[in-house]
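In: how would this look folded up:
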Amino acid sequence: MIETQKSFEQQDKGTLYLVPTPIGNLEDMTFRAVNILNEVDLIASEDTRNTQKLLNHFEVETTQTSFHEHNSKERTPQLIEKLLDGQSIAQVSDAGMPSISDPGVDLVKAAVDAGISVVPLPGPNAALTALIASGLSPQPFYFLGFLPRKKKDLTAELEELNKRKETLVFYESPHRIKQVVDAMAGVFGVERKLVLAREVTKRFEEFIRGTMDEVYEWLSEENIRGEFVIIVEGNEHAETEEVKVWENWTLKEHVAFVMENESLPSKKAIKEVALLRDMPKREVYAAYHELEN
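Out: Reported below is the predicted structural model:
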C-alpha cells in the first residue's frame, strides 16, 4: 500500500527530525539545524557528552537522551512512544548525517511504520565533501562505509567491488587505513587511482592523491592520525570483464544459463540475451529452439 508524508501539515503525532552535525568545523552548523534543536522536546544523541559540547556552543538547552548501537533496540520503542504522544525529537549522530554508519536507520524505519513524519535536514557529510574535492569522477559513485574487519571478508568484499565502474567511497580509521589500502592494491591493482581525505573540514584537513602503491608508500612513512575517507577510481574495464564470461558461449548455452541463474522462463531469458548481445530477439529465439533460418 502506498503511503504519503506531508512533512509540514498539522498532526497529532510528533515529528522525527534528522539533524546533521558538523564533521569538524562548528561553523558548518546551519541556522535551521540550531533552530530545530532549540524547538524539539528531546534530542536523541549518539554520544550525549560529545553533543553537549555542540549544544553549549550554540546555547541550546534542550534535554538529551542517549541513542546508540548498544541501546537502540531498547530505546527505539521508547522514542516512538514519545513521538506518538505528540513530542518532537531530533536525532543526531556524533558527526555528519544521521543514519549513515549509525543506528539512526532503525529509528527511522520504526517511525515510518508508525506513521510518524520523518523530516531530514541537509548538512555536513564527510563522504560527499571528500568526493567532490577528490579529483575523481563524482558520479556515479558507490558508498559502502566501513569495510569488513576480517581479512578474508575484506578480500571477498573488495573482489565484488572490483566489478563496479562507479567511484568507490569508504570510511576508515587511522588504525586500519594501511592494512585496507594494502588489501585494495592486491585486488584492484597498484595503478588504480586512490585519494585519501584526512580530517575533512578540520584544521589539519589533508588530501593525498596518487596510485595505490604511491599512497601505500606515503602511509608507510607517516605517523597516521585522524579519520579518513577513501575514494577509489572505479574499474573502467568492469563491463568488458563481465562480457568475457559469456562471449564464447553459443546462444542456446547463454539462454540456458540465464534461465537457470535468474530463474526465468525461456521467453524472458531470450529477451535478456538479445539485449545483452545487441541482436534481434528472433535470432536468439531461433538459435535456442534450433529452428532453421
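In: rest of the way, CA atoms for contacts and neighbours
Out: OK.
In: residue 163 contacts residue 235, correct?
Out: Yes: using Cα atoms under 8 Å as the test, residue 163 is close enough to residue 235 to be in contact (6.7 Å).
In: now do the end-to-end distance for stretch 156-166.
Out: 18 Å (Cα to Cα, to the nearest Å).
In: with stretch 165-183 instead?
Out: The first residue of stretch 165-183 is 19 Å away from its last residue (Cα to Cα).
In: name the residues of it that are buried.
Out: Across stretch 165-183, burial judged by 16 or more other Cα atoms under 10 Å covers 165-173, 177-178, 180-183.
In: again with stretch 77-91
Out: Of the residues in stretch 77-91, those buried (16+ other Cα under 10 Å) are 79-80, 82-84, 86-91.
In: and what of stretch 62-76?
Out: Under 16+ other Cα under 10 Å, the buried positions of stretch 62-76 are 64, 66-68, 72, 75-76.
In: next up, for comparison:
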Amino acid sequence: MVTPNLSAPIVLQAAQAVAGDQHYPAGALYVVATPIGNLGDITLRALQVLSLVDAVACEDTRHTAPLLRAYGLDRPLLSVHEHNEAEAAADIVRRLRQGERIAYVSDAGTPGVSDPGARLCLAVQRAGLRCMPLPGASSITALLSVAGLATAASEGPAFEFTGFLPPKGANRQAALRRLAQQAHACVLLEAPHRIVSLAQDLAALGQRVVTLGRELTKQFEEIATLPCADLPVWLASREHRCRGEFALVLHPVIPAASSRSGGLDGESLRVLALLLQELPVKSAARLGAEITGAPRNALYAAALDLKKA
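Out: Predicted structure coming up:
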C-alpha cells in the first residue's frame, strides 16, 4: 500500500463527527475490516474504533503499523497470527476482563473468514465477552457485486464460499470433484503461485462461466468473465496476469434445457469434461453414457460444444 497524501487529523475528525456518538463498550473485542488494497476503503467507524481502543491485535505488526500511521494513528500492537492464536487469545481475554477495548485486524479485508481471527473470537465468546464486528472491505463481496449472478431463491443458495482449495493430493482432488458437482455459484480465493494450477483444474468444467478478480481495488485491478475452458489461456496471454491476489466466482451451472446438453446434470457434464481430456469426442460420449447413464446423443452434442470452446 502507498501512503496517501492526506491530512490525517481531518480524517480522524470526520470519523469522530460521524461515529463518535456511538457507544463502544469496554471489555469487548472489535473485529475490524481493513482495506484489501486501496487505503480509501477504510470506514469512518473503523477509524474511530482504532483511535480509541487500548491495543490493536493484528496478524502482522510489520503490516499494521504503517497502515495505522497512514491514518495518523499510533496504538500498541499485539501479534496474533495462525501460529500463536490460541495462546494470544488467552492474553486478550485476560485484558478484556480488565475492561480494555481491543481491536483485531488481519493483514487485509475482513478477519476470521480466510484470515486468522476465528479462534480468537471463539475464545472471547466462550469467556462470556463481546465480539463486535465492524464490516468493510472484502474481496468476496467486491467480486460478487460485479459478477452478475442472478440466481432465484427457489434454486437454492445464490453462492457458497469455498475459499482456498487444499494445495495438492487427494484432498485437493476431492475438493475439485465437490466443486464440479455444485450447481450453484462458488467463491474461491487463490494465491499467485497457485493460480495457474487452479486455472488448469477449472478448465475441465468447460463452458461453465467463471469471473476472476485480480488485485481488486488496486491500481492494476483486472476483472474478467469467461468460460472455465479459456481461463488458462487468459492467464498466459499477459505476463503480469499471474501476479497479485485472486478471487474467483464460479457461476451456477446453466440449466441443461437451455443448451445442447439435452437435460444433462452437472455430474454428467463434469465426467464428460474429464473424459475429453484423454479421448476423442465419440469415445468420450460413449464412455460417459456408460458411466453416468445419461443419453449418448446429448453427451455427444455437449462434447462438441466443449471441444469447440
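In: re the thing from before, closest one to residue 51 of the first structure out of the buried residues of stretch 77-91 of the first structure, please.
Out: residue 91 (10.9 Å; Cα to Cα).
In: and the aligned partner of that closest one in the second structure, helix, strand or coil?
Out: Taking TM-score structural alignment, residue 91 of the first structure has residue 104 as its aligned residue in the second structure. Per DSSP: H, G, I helix; E, B strand; the rest coil, the local secondary structure of residue 104 of the second structure is strand.
In: all strands of the stretch 151-293 of the first structure, in order?
Out: With DSSP state E, counting those that start in this stretch as the criterion, the stretch 151-293 of the first structure has strands at 167-172, 193-198, 206-211, 228-232.
In: now the ones you listed as JSON lines including distance to residue 286 of the first structure?
Out: JSON lines is the format used below for these (distance: least, Cα to Cα, whole Å):
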{"stretch": "strand 167-172", "distance to residue 286 of the first structure": "40"}
{"stretch": "strand 193-198", "distance to residue 286 of the first structure": "45"}
{"stretch": "strand 206-211", "distance to residue 286 of the first structure": "48"}
{"stretch": "strand 228-232", "distance to residue 286 of the first structure": "44"}
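In: so stretch 30-47 of the second structure corresponds to what in the first structure?
Out: By TM-score structural alignment, stretch 30-47 of the second structure lines up with residues 17-34 in the first structure.
In: residues of the matching stretch that come out buried?
Out: Buried positions in stretch 17-34 of the first structure, judged by neighbour count with 16+ other Cα under 10 Å: 17-24, 29-30, 33-34.
In: could you do stretch 9-18 of the first structure as well?
Out: Per 16+ other Cα under 10 Å, stretch 9-18 of the first structure contains these buried residues: 13-18.
In: who's in contact with the residue nearest to residue 30 of the first structure when sequence neighbours are not counted?
Out: Using Cα to Cα, 6 or more residues apart in numbering and skipping the chain neighbours, the partner closest in space to residue 30 of the first structure is residue 123 (7.3 Å). Residues near residue 123 of the first structure by Cα atoms under 8 Å, 6 or more residues apart in numbering: 19-22, 28-30, 96-97.
In: do residue 167 of the first structure as well
Out: 136-142, 231-234.
In: what's the separation between it and residue 190 of the first structure?
Out: Distance of residue 167 of the first structure to residue 190 of the first structure, computed by Cα to Cα: 16 Å.
In: how about residue 133 of the first structure?
Out: 22 Å.
In: more neighbours: which of those two?
Out: residue 190 (18 against 13; other Cα atoms under 10 Å).
In: what's the more buried one aligned with over in the second structure?
Out: Aligned partner of residue 190 of the first structure by TM-score structural alignment: residue 206.
In: tell me the spacing between the closest residue to that match other than its chain neighbours and residue 272 of the second structure.
Out: Spatial nearest neighbour of residue 206 of the second structure, chain neighbours left out: residue 229 (4.6 Å); criterion: Cα to Cα, 6+ apart. If you measure residue 229 of the second structure against residue 272 of the second structure using Cα to Cα, the figure is 13 Å.
In: cool, and residue 245 of the second structure?
Out: Residue 245 of the second structure is 31 Å from residue 272 of the second structure, by Cα to Cα.
In: between those two, which is the more surrounded one?
Out: For residue 245 of the second structure versus residue 272, neighbours defined as other Cα under 10 Å are more numerous around residue 272 (29 against 17).
In: now name the helix or strand holding the residue nearest to that one when sequence neighbours are not counted.
Out: Of all residues not flanking residue 272 of the second structure in the chain, residue 288 sits nearest, at 5.7 Å (Cα to Cα, 6+ apart). Per DSSP states H and E: residue 288 of the second structure is located in helix 281-292.
In: same check, this time on residue 17 of the first structure
Out: Per DSSP H and E, residue 17 of the first structure falls inside strand 15-18.
In: on that earlier part again, and the residue nearest to residue 30 of the first structure, what's its match in the second structure?
Out: In the second structure, residue 123 of the first structure lands on residue 136 (TM-score structural alignment).
In: did I read that right, that match in a helix?
Out: No: per three-state DSSP, residue 136 of the second structure lies outside any helix segment and is coil.
In: hmm, who's touching stretch 103-119 of the first structure?
Out: With Cα under 8 Å, 6+ apart, stretch 103-119 of the first structure has contacts from 5-7, 13-18, 67-69, 72, 76-77, 80, 83-84, 91, 93, 98-99.
In: for stretch 158-169 of the second structure, that is, sorry about that
Out: Residues from elsewhere that reach stretch 158-169 of the second structure (Cα under 8 Å, 6+ apart): 114, 149-152, 172, 175, 184-190, 194.
In: ok, residue 8 of the second structure to residue 27 of the second structure distance?
Out: For residue 8 of the second structure, the distance to residue 27 of the second structure - Cα to Cα - is 28 Å.
In: which residues does the closest residue to residue 228 of the second structure other than its chain neighbours contact?
Out: Spatial nearest neighbour of residue 228 of the second structure, chain neighbours left out: residue 203 (4.7 Å); criterion: Cα to Cα, 6+ apart. Residue 203 of the second structure is in contact with 228-232, counting by Cα under 8 Å, 6+ apart.
In: and those, which two are the farthest apart?
Out: 228 and 232 (8.2 Å).
In: give me the common contacts of those two.
Out: 199, 203.
In: give me the mean distance between the strand holding residue 17 of the first structure and the second structure.
Out: Once superposed with the second structure, the aligned residues differ from strand 15-18 of the first structure by a mean of 0.5 Å; criterion: mean Cα distance after the TM-score superposition for the first structure.
In: other SSEs contacting that strand?
Out: If you count contacts as 3 or more Cα pairs under 8 Å, 6 or more residues apart in numbering; DSSP states H and E, strand 15-18 of the first structure packs onto strand 89-92, strand 117-120.
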